[in-house]
Structure formats: structure tokens, C-alpha cells
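Asks: Only the shape, not the letters, is given here:
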């Protein structure tokens, strides 16, 4: 065969990562909103002598940095989608961005818990009226940001937030960041109102600890899902489904590997043992047709010469 004809048996490994994802534009808008609110809260904190507002402004600054990482991950994955340096494209950059965001979320939760304990020991004076006003505006901005990230413009205008089944880990990490911001603003409003009208100043650090626990739960779930992608964890459900597709009559999948190579995309390597071998394209087409999420399939076909060999292969 002439080398010029080899292209007929080759295909791109970008798997659509060169296309701009909807989450990229949304995250960029949220970064801008977060930066504006961060500057206002820090300025208000200094002006009103409120450490609570100053801390919340710095907290939003850390989230703006995390969201910036998410935007970078989107752009990097798109720019390098066709690079030959990546065996299966840049799909995992999305998971890496989500993992980094989750680590920052966990760090923020630890900081929040430590600061809350410190305020139990050394209470700070809060300018309640100014703090409540800025916290309400912050809650509104974070609510708008969460709506921007969670509102699905591409699939029937659904208003459901990114779930654990959402394959865009970058978008999910960004969504959890603004949700954590909204949660801290909401808890701050509740605590400030309780402190102003009931004199319960201890509510401020108590709400901080509660918020840290909830944020830790979000971070753990995101770390679990993204690390599974980064470490090529076997997808047991899809593996079973592929076995059911392949193992009909005489065929046995003696060796099967299924792993994620991008948001909602999987690669498969399978060795098929049978007494009546078909071309590898036959099995590849069966898998691709039955499972739309499988973007790359490699098949090895081995002829089984006896019942003993077949039993041994199984």
C-alpha cells in the first residue's frame, strides 16, 4: 500500500474539542461579574471598617482566580485540540481545570472554617447596615452568575444546574464556585440580621463553619469525578454494555479497557476471541453503532482453535 493512501484509514483525534463550548463564554461573563463585585466589596470593607466584607471580597478574588483557570482550560483545550502531542486530544484538560477548581474550593472551605473559629475566639465589630446591603448585592450577583452557568441555552432552554452527570467538569467547577459565593452571602445576611436585631454575634462564625462543611461536600464530589477521568478509571457501566454488545454466540471479550478521553467521550481497546473471527472493522462498527459516546475503538481479533483455548481465554 502506498503511504499516500494511509489517510483513508486515519481520523482526527480532536473529538470536537476544537469547537468553542458554551461554558467558556458563560464562565468569562461570570469572571467579569465576580471581579467587579470583588473590587466593590474590598473597597466597602476598607471604607466601613468591616473585616467581614473585606474577607468576603478577598474570597471572591480567590474565586475569580479559580474561574480564570476554568477559562484558560477551555481556551487551551480548543487551541491544542489538533496537536499531535496529545494521544487522544485535549478532552482531559476540561477535567484538569475542574480538578484544580475543586482543590481551590477545598482550600477555601478550610480557610473559612479557620477564620470562623478565630472569630469565635476574637469577635470583630461589624457595621451591620453597610455589610447587609453589600451582602445582598453580592447574593444577587452570585445568583445571576449561577443562573448564567446553570442555564442550558443549548438543550431546550432547561434551567437545571450542572449535575454529577454533566460531563463539562470545568463548567461544573465554576458553577460550584459561584454557588459557594452565593451560599456565603446568604449565610452572611442571615448572621448579620441575627446579630443586628437579636444580638447573636456568634451566628457569624457559626454560619461560616456550616458553609465550610457544605463547600467541602461539593469539592469532594468534584474531586472524585474529575480524578476518575484523570486516572483513567474504568467505566464499569459502559464496560458491561460493550461486553453485552460483543459477546454474542461464540465471541468473548478477553481483554477490555474503557476510559474517558473527554467530556462525554470514551475510548475502547478490546481483544475478541472467537472460533469464527470477523474483520476488526466488524466489531468496531458494532461498538460505535451501539454506543454513541465511544469516540475511539481499537480491536484485536484472535482465532480460537479449540474449546480449551476458548475456556482459557474466558
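Replies: Now that the structure is in, tell me what you want to look at. Small disclaimer: the values here were computed from a predicted structure and weren't measured.
Asks: Only C-alpha atoms from now on, for both contacts and neighbour counts.
Replies: Noted.
Asks: Please point out which parts of stretch 281-292 sit buried.
Replies: Going by neighbour count (16 or more other C-alpha atoms under 10 Å), the buried part of stretch 281-292 is 283-284, 287-288.
Asks: mind putting those in TSV, distance to residue 21 included?
Replies: Below are those laid out as TSV (distance: C-alpha to C-alpha, whole Å):
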residue	distance to residue 21
283	32
284	28
287	27
288	24
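Asks: got the residue ranges for the strands in this structure?
Replies: 87-90, 252-262, 265-274, 294-303 (DSSP state E).
Asks: could those strands go into CSV alongside distance to residue 44?
Replies: Listed next are the strands of the chain as CSV, based on distance: least, C-alpha to C-alpha, whole Å:
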stretch, distance to residue 44
strand 87-90, 42
strand 252-262, 42
strand 265-274, 46
strand 294-303, 51
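Asks: Redo those strands as CSV? Include distance to residue 212 and mean neighbour count.
Replies: Formatted as CSV, these follow (distance: least, C-alpha to C-alpha, whole Å; neighbours: other C-alpha atoms under 10 Å):
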stretch, distance to residue 212, mean neighbour count
strand 87-90, 33, 21
strand 252-262, 30, 21
strand 265-274, 33, 20
strand 294-303, 38, 18
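Asks: and residue 244, which of those is closest to it?
Replies: When the strands of the chain are compared by C-alpha to C-alpha, strand 252-262 sits nearest residue 244, at 9.5 Å.
Asks: who wins for proximity to residue 114 among the strands of the chain?
Replies: strand 252-262 (36.4 Å).
Asks: try this one next to it:
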């Protein structure tokens, strides 16, 4: 058989998200915004004695690092998308980046919580007016960053409805962008808490509120860290992304005397699912016949079916 005739039987293993390039561009922009505000908040919080402001600044620093990792993962995944060394493409690079950033967040949450507890026992003088100005600017930057990332995250809310139309669920999430969006929202929340604490200290002399809010901020960071770790880790471990989709595949393949003896379902990248199925039958048909039964199931990007004859 001539080599050129084999081209019709080959296919690419490029499983990047539909908005991969746009998401990378927006992520780099938010990295710049977040890193700039991070420096202002950490320096300002240190000068003016606000632990809540320092906590928010370090919180933003973790996001800047995590977002930078995410942006580099986008770049690397694009550059090596056609590299044959990656058996199923580079679609999982985002999950690896998301898991790494989640680990960083967990460590920083512990550090912020520890520092805030020390400040509770050993208070320092706070210059509230100056710290408030920085906190408000920080909140504005956080909200602007969330607005930049909103489109990529907005599509996730339709998953429950979409399950009835092909069974796709979490496999459309770009965990890089989802993590970035949630982290920016967490930043906005800690900024609001910091402003509240500074106002309470400014007008009611509740100086203890500032380190207390630092502890709350640490808990918020830890919460998002665990959530992102679980979501990205599930993909890295090839956990079945959608039980309903697996059930629908089984229902479609088991027709007549055909029986499904083995099914592997995993996520290759945002919006891309891989399937390997083993079918036994009294009257086996060509693999393409079984693949045709799965047509219309959204997100199946790499389908392999092996068929075996098994009388009675």
C-alpha cells in the first residue's frame, strides 16, 4: 500500500480547547494586572501595617504565579500540539498547570494563616486611610480581571442542561481558565473582606479585625486550592469524566447480541473525550458499524473499537 493512501486513515491528536489562543492571550493580560497590583498591596500593606492587605497581596502573588504557569502551559501545548511524542496530544498540559498552581495556593494559605495568628497576639499599628486606598484599587483590579476572564468561564453554567443532549458534563471545562476565574473571584472576596476590616478598625477601633480577616482570606485560598486540586487531579488520573456519557455509550453499543466487555473513557483536553471499547458478539460487525452508533455524542474526539467473535 502506498504511503499517500494511508493519509485518509490517519488523524491528528490535537485536543486543545476551542478558545485555546484567546484564553492564553487573556491569561497573560490578567497576569500583568495581577502582578502589578500584588506589588502595590504587599509593599503598601507592609508600610501601613495592614495584615489583611498583605494577605491579599500574597494571595494575588499566588494567582500571578498560577496564571503565569497556566499561560506557559497554553503556549507549550500549542507549540507541541503536533508532536508525536505525546501519545494523545498536549490537551492535559492545562490540568498539570492547574494542579501545580493549586499546590502553590495551599502552601501560601498556610503561610498567611500562620502570619495572621501571630498578628492577633502581637498587633501592629495600622495606617487605615492609606491602606484603604490600596485595598479599593486592588478590588477594582480583581473585578476587571474577572471581567476579562468571564466569557471563558460563562459557558460552564450550562452543563446540567447539556447532559441531556449527548451527556457531556465537566469535560468542557478549561481548568486553567476556570482556576484563573475562580482565583480572581477569591481575590475580589478577600479584597472586600480587607476593606471591611480596615473600615471596622478605622471607625470602631476593632484592630483585631484585620488579622482575623487575614485568617478568613487564608481559608478562602485553601478552599479554592482544594477544589482546583480535585478537579485537575481527576483529569490527570483519567477518572471517567461523565457517568451519564459512559452509560449512553454502553446503551448504544449493546444492541442485539452485542455486549460491551471493556470501556475506557477519559478526558484528552477541554471538550475532547477519548473512548476505547471492546465488543463481543455472536455475529460481529466491522468496527465502523459500532463507531457509527456513537455518532452524535458530543465531545468524542478519539474513538477506538475492537470487536471479537464469541459464539453463544
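Replies: Sure, I can see it. None of these values were measured; they are calculated from a predicted model.
Asks: circling back to that earlier point, looking at the strands of the first structure, which is closest to residue 99 of the first structure?
Replies: That would be, of those and by C-alpha to C-alpha, strand 252-262, which comes in at 13.8 Å.
Asks: now, which of the buried residues of stretch 281-292 of the first structure lie within helices?
Replies: Judged by DSSP state H, those include 283-284, 287-288 as members of helices.
Asks: farthest pair in those?
Replies: Largest pairwise distance in these, by C-alpha to C-alpha, is 8.6 Å, between 283 and 288.
Asks: quick one: contacts for residue 61 of the second structure?
Replies: By C-alpha atoms under 8 Å, 6 or more residues apart in numbering, the contact set of residue 61 of the second structure is 34-35, 38.
Asks: Residue 201 of the second structure: which of the residues you listed is nearest?
Replies: For these, the nearest to residue 201 of the second structure is residue 38 (22.6 Å; C-alpha to C-alpha).
Asks: quick one: contacts for the residue nearest to the closest one when sequence neighbours are not counted?
Replies: By the measure of C-alpha to C-alpha, 6 or more residues apart in numbering, the closest residue to residue 38 of the second structure outside its immediate chain neighbours is residue 57, 4.7 Å from it. Applying C-alpha under 8 Å, 6+ apart, we find residue 57 of the second structure in contact with 37-42.
Asks: try it again with 10 Å
Replies: Shown in contact with residue 57 of the second structure (C-alpha atoms under 10 Å, 6 or more residues apart in numbering): 34-35, 37-45, 51, 63, 135, 138, 187, 190-191.
Asks: now do residue 24 of the second structure
Replies: Residue 24 of the second structure neighbours (C-alpha under 10 Å, 6+ apart): 30, 67-68, 70-75, 78, 176-177.
Asks: repeat for residue 46 of the second structure
Replies: 40, 53-54, 126, 131.
Asks: what's the counterpart of residue 228 of the second structure in the first structure?
Replies: With TM-score structural alignment as the criterion, the equivalent of residue 228 of the second structure in the first structure is residue 222.
Asks: Okay, helices next: where are they in the first structure?
Replies: 22-48, 51-79, 91-121, 128-150, 169-198, 203-230, 236-246, 280-290, 307-313.
Asks: Let me have these in a markdown table, extended by distance to residue 261 of the first structure.
Replies: Below are these laid out as a markdown table (distance: least, C-alpha to C-alpha, whole Å):
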| stretch | distance to residue 261 of the first structure |
| --- | --- |
| helix 22-48 | 18 |
| helix 51-79 | 12 |
| helix 91-121 | 6 |
| helix 128-150 | 23 |
| helix 169-198 | 13 |
| helix 203-230 | 8 |
| helix 236-246 | 14 |
| helix 280-290 | 15 |
| helix 307-313 | 28 |
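Asks: so how far is residue 188 of the second structure from the spatially most central residue of the second structure?
Replies: By C-alpha atoms, centre = their mean, the mean C-alpha position of the second structure lies nearest to residue 175, the distance being 2.0 Å. Distance, residue 175 of the second structure to residue 188 of the second structure, by C-alpha to C-alpha, to the nearest Å: 19 Å.
Asks: now residue 225 of the second structure
Replies: Residue 225 of the second structure is 16 Å from residue 188 of the second structure, by C-alpha to C-alpha.
Asks: same thing with residue 277 of the second structure?
Replies: 45 Å.
Asks: average distance between stretch 193-203 of the second structure and the first structure?
Replies: Mean deviation of stretch 193-203 of the second structure relative to the first structure after superposition (mean C-alpha distance after the TM-score superposition for the first structure): 0.8 Å.
Asks: so what's the equivalent of residue 193 of the second structure over in the first structure closest to, chain neighbours aside?
Replies: With TM-score structural alignment defining the correspondence, residue 193 of the second structure maps onto residue 187 in the first structure. Excluding its sequence neighbours, the residue lying closest to residue 187 of the first structure (C-alpha to C-alpha, 6+ apart) is residue 207, at 5.7 Å.
Asks: Test my guess that that neighbour contacts residue 200.
Replies: No: using C-alpha atoms under 10 Å, residue 207 of the first structure and residue 200 do not qualify as a contacting pair, with a distance of 11.6 Å.
Asks: What is the equivalent residue in the second structure for residue 176 of the first structure?
Replies: Looks like residue 176 of the first structure aligns to residue 182 there (TM-score structural alignment).
Asks: What distance do you get for that match to residue 216 of the second structure?
Replies: Where residue 216 of the second structure is concerned, residue 182 of the second structure sits at a distance of 16 Å (C-alpha to C-alpha).
Asks: Residue 204 of the second structure now?
Replies: Applying C-alpha to C-alpha to residue 204 of the second structure and residue 216 of the second structure gives a distance of 20 Å.
Asks: Which of these two has more residues huddled nearby?
Replies: Neighbour count, other C-alpha atoms under 10 Å: between residue 204 of the second structure and residue 216, residue 216 has more, with 21 against 9.
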